[in-house]
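>>> What follows is a predicted structure for the sequence shown.
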Amino acid sequence: KAQLQLLVTVTSCVITCQLHEYLYVGAQRSWSEAQRYCRDRHTDLATVSNMADMKRLISESSGNRNEAWIGLRDQTGANRTWYWSLPGVEFNDSQTNWHSGEPSDAGGDENCVIVRQDLKWIDVHCKVLLAHFLCYDGEQFFLINQPVRWLEAQRYCRESHTDLISGWNQLQDPQLKDLLSPEAAGTNIHIGMFRDTWKWSDGSRSSFRLWNLQFNMDKYNSGQCAMAVFDDGGRWMSGDCDQPKPFICYGDNMILIKEKMKWEEALYYCRDHYHDLVTITNLDDQRWVEKKVKDASTPFVWTGLRYTCTLELWFWVSEEEVSYKNWVSGGPEDDCDMSGAMETGGQHQWVKKNDNEEFNFICSKA
């Protein structure tokens, strides 16, 4: 009965619900001064995780044609880190397919990767001009025959499809081998793999980059900072961090409550003091929540995910459909009196817990 009542009294979260918001600040500051301002008054300088974030950032800055700092800075003396171009696909050191003798890092600045017909990886300079590159649209692959450099290939794929092919799973797909069989013999092909020394101010692992075509990807450890250029579609360029510029902060629309409560107690606490228990509808929401749960004092953190025996389904108390899922494998069977929590450590996957257990929890603010 209580479950049915909870289902009926879900709170509505319209499509525009977001776990973070961007704020354009017109006052001109150096990058470090802007970082301090954002941390004092909001959360941090802007982190951008994908094109959807970028569109929101541009919208927030509507009418402003100046360059504005974002929260990305090139480290000095740092090791380069490999990334995949497609947001949400993480590079895994245990899943690699390097050609013999690779990565060679010839000249000490080979920061992009190509493949040949055998799909073995070879590192190259990002400015190398190649006749072929591979795009992906979420369902199928496209071998494009057009001489471009890596950044040009990335722009084409993002505008015409989804992104450059990215990740171990995509590059192992049998469909891809069939596509490459006749046409790609002996050719070099751009893929969505790169490395750099750029880091986000808030420590985010986001691999998303939106550099303009003049950006030098072979340069690293420059100590420079990134800015969005609004008269170039928001594309990024790098510059001297001491230059005063407008900047963009972001603010969290969620809060970690470090009190231990049962699930239903947490639900009503959030509704009384904020908006609701947090809802996670996609990978980007997952990433934003992960940042919060790392500071929890319990091994798991309650979310707004609930199981109803009456209808035999999981639902978000915000009325969102459970389309994106991140369950840990091998968990218990669905059962009455269960709610969804996130791991504080590890991979931050979701677990099914008896709702009488007491954990920290995350409330959405709007």
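Yes, it's here. Numbers count the residues shown, from 1 in each chain.
>>> CA only for contacts and neighbour counts going forward, please
Noted.
>>> give me the element Leu151 is part of.
Per DSSP states H and E, Leu151 falls inside helix 150-160.
>>> Which strands and helices lie in contact with that helix?
Contact here means 3 or more CA pairs under 8 Å, 6 or more residues apart in numbering; DSSP states H and E; on that basis helix 150-160 packs against strand 130-136, strand 163-164, strand 189-196.
>>> Of these, give the one that comes closest to Cys270.
Of all these, it is strand 163-164 that lies closest to Cys270, at 37.9 Å by CA to CA.
>>> Against which helices or strands is the closest one packed?
If contacts are counted by 3+ CA pairs under 8 Å, 6+ apart, strand 163-164 sits against strand 130-136, helix 150-160, strand 189-196.
>>> another one to put next to it:
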Amino acid sequence: MSQTSFTSKFVSIGQRSIHVRLSEPAPPPNAPTTKPPVIFLHAVGSNSSSWVTPLLMAPQLAQHRQLVLFDSDGHGLSPWSGRDQMTVVDLLHDLLALLNELQFRQVAIVAHSLFCHVASLFALNFPARTDKLLFLHPIRYLTDAMRGALLSQASHIRSMSPGNSPPSSPLSPSMMSRMTLPPIRPASTPAALSSIAVTTSTSSISRHSLQTNYSAQSLIHRLVLSTHPSAYAATQKALVRCCFSSPLASEYSAGSSSTSPSGLNLNVNVTPQHCEMLIVGGEEDDLASPELLRAWVEEVQLQRGQHEFESGWGGQEVWRKGKRSRTSGSGAGNGSGVKEIILKDVGHWACVEEPLQMSRILLSWGMRNDQ
């Protein structure tokens, strides 16, 4: 069986440059077994490196879907644009522009953490271009206190940032294509971001990962430090404003202006109804707890009029160190169902804490026939 490999390049979006990794060789576009590409959206303070290991463990997926990993503005190897007043509309436009530049008419989307808002709004506004969705640890709800703390944290990081223009990367495209770890930005890093790197790598993972998985802690720490401080602050502010503690608490909910000047629907209370959704969480995730994920699943089930499956594909199972145990799932069997998987001994970073489990989930989800 051939192994998955990636080629790296920079894609120009207007005046900005985005670092992209593409799996190769790409599946034949007209082959009957070829499915739409999968694009991966990393978390705030992360980058495309977080997805590499689980994808290398599932080489069959790249034989049927081209895999597209990219570093968001100011993350990883993508230079920071200086958009300090960034909004979720900017991030949505970035994703759309990248897909247009790559000439992808339809994609499946995998998103992690706060970037699940971008994936959800993309599917809501461009349903014909969305094949299916996988939300990994989606942060949809935040208490008012947590929301305020994260916004204050972002403002503090921005106030300590040394500037907007990180030095250009000295790495050649051939070197970047072989990288599985993100480079540390040589720009000076505010003490606040260094502190966040330590906190994120220790408190956002499970107890099991903290005690046994030192490589996961090291990678998460490095991912955060590879982010431009101003980009971290601006992106976090933009996406935290999408979260809510009640149906009307979000700045982009039905209780406020839910349409952008460009006509985009920004109502984050509305979940895309047309495509299959898989929601993956961690048993020890404090930001996207199993209870909150289950509440979202039940909400979507009610909207779609779905019923419980008695048995089904891997999306209704939890991989527990080689053993499987049933968890709840739902769907009408018509490709527009919603299911959830809760992973044991996992916090907020399943793709790093348990890459083998994530590879199985991604393969099952990516290869499943929806019709």
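Arrived safely. Not measured: the values here are computed from a predicted model.
>>> Overlay them and tell me the TM-score.
Superposed pair, TM-score by TM-score structural alignment, normalised by the length of the first structure: 0.26. Supporting alignment: 175 aligned residues with a CA RMSD of 7.4 Å.
>>> so can I have JSON lines of the helices and strands packed on strand 163-164 of the first structure showing mean neighbour count and distance to Asp44 of the first structure?
JSON lines is the format used below for these (neighbours: other CA atoms under 10 Å; distance: least, CA to CA, whole Å):
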{"stretch": "strand 130-136", "mean neighbour count": "22", "distance to Asp44 of the first structure": "32"}
{"stretch": "helix 150-160", "mean neighbour count": "19", "distance to Asp44 of the first structure": "27"}
{"stretch": "strand 189-196", "mean neighbour count": "25", "distance to Asp44 of the first structure": "22"}
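>>> rewinding a little: can you add distance to Gln286 of the first structure and give the helices and strands packed on helix 150-160 of the first structure back as JSON lines?
Below are those laid out as JSON lines (distance: least, CA to CA, whole Å):
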{"stretch": "strand 130-136", "distance to Gln286 of the first structure": "23"}
{"stretch": "strand 163-164", "distance to Gln286 of the first structure": "21"}
{"stretch": "strand 189-196", "distance to Gln286 of the first structure": "23"}
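>>> Nearest to Gly71 of the first structure among these would be which one?
Minimum separation from Gly71 of the first structure across those (CA to CA) falls at strand 189-196, 15.4 Å.
>>> Can you name the next helix or strand after that closest one?
For strand 189-196 of the first structure, the succeeding helix or strand toward the C-terminus, using DSSP H and E, is strand 198-200.
>>> show me where the second structure has strands.
Secondary structure of the second structure (DSSP state E): strands at 5-13, 16-24, 38-41, 67-70, 107-112, 130-136, 276-282, 317-320, 323-326, 338-343.
>>> Tell me the buried residues in the fourth one?
Applying a neighbour-count criterion of 16 or more other CA atoms under 10 Å, one finds 67-70 buried in strand 67-70 of the second structure.
>>> show me what contacts the nearest residue in space to Trp51 of the second structure that is not next to it in sequence?
Excluding its sequence neighbours, the residue lying closest to Trp51 of the second structure (CA to CA, 6 or more residues apart in numbering) is Cys351, at 6.3 Å. The contact partners of Cys351 of the second structure, by CA atoms under 8 Å, 6 or more residues apart in numbering, come to 50-51, 53-54, 358.
>>> how about the residues you listed, which pair is most distant?
Ser50 and Met358 (11.4 Å).
>>> Tell me which of those two has more neighbours.
A count of neighbours by other CA atoms under 10 Å puts Ser50 above the other of Ser50 of the second structure and Met358, at 27 against 24.
>>> picking up where we left off before, Asn100 of the second structure is nearest to which of the strands of the second structure?
Asn100 of the second structure lies closest, by CA to CA, to one member of these: strand 5-13, at 9.7 Å.
>>> between that closest one and strand 16-24, how many degrees?
Calculated by axes from the mean of the first three to the mean of the last three CA atoms, to 10 degrees, strand 5-13 of the second structure forms an angle of 150 degrees with strand 16-24.
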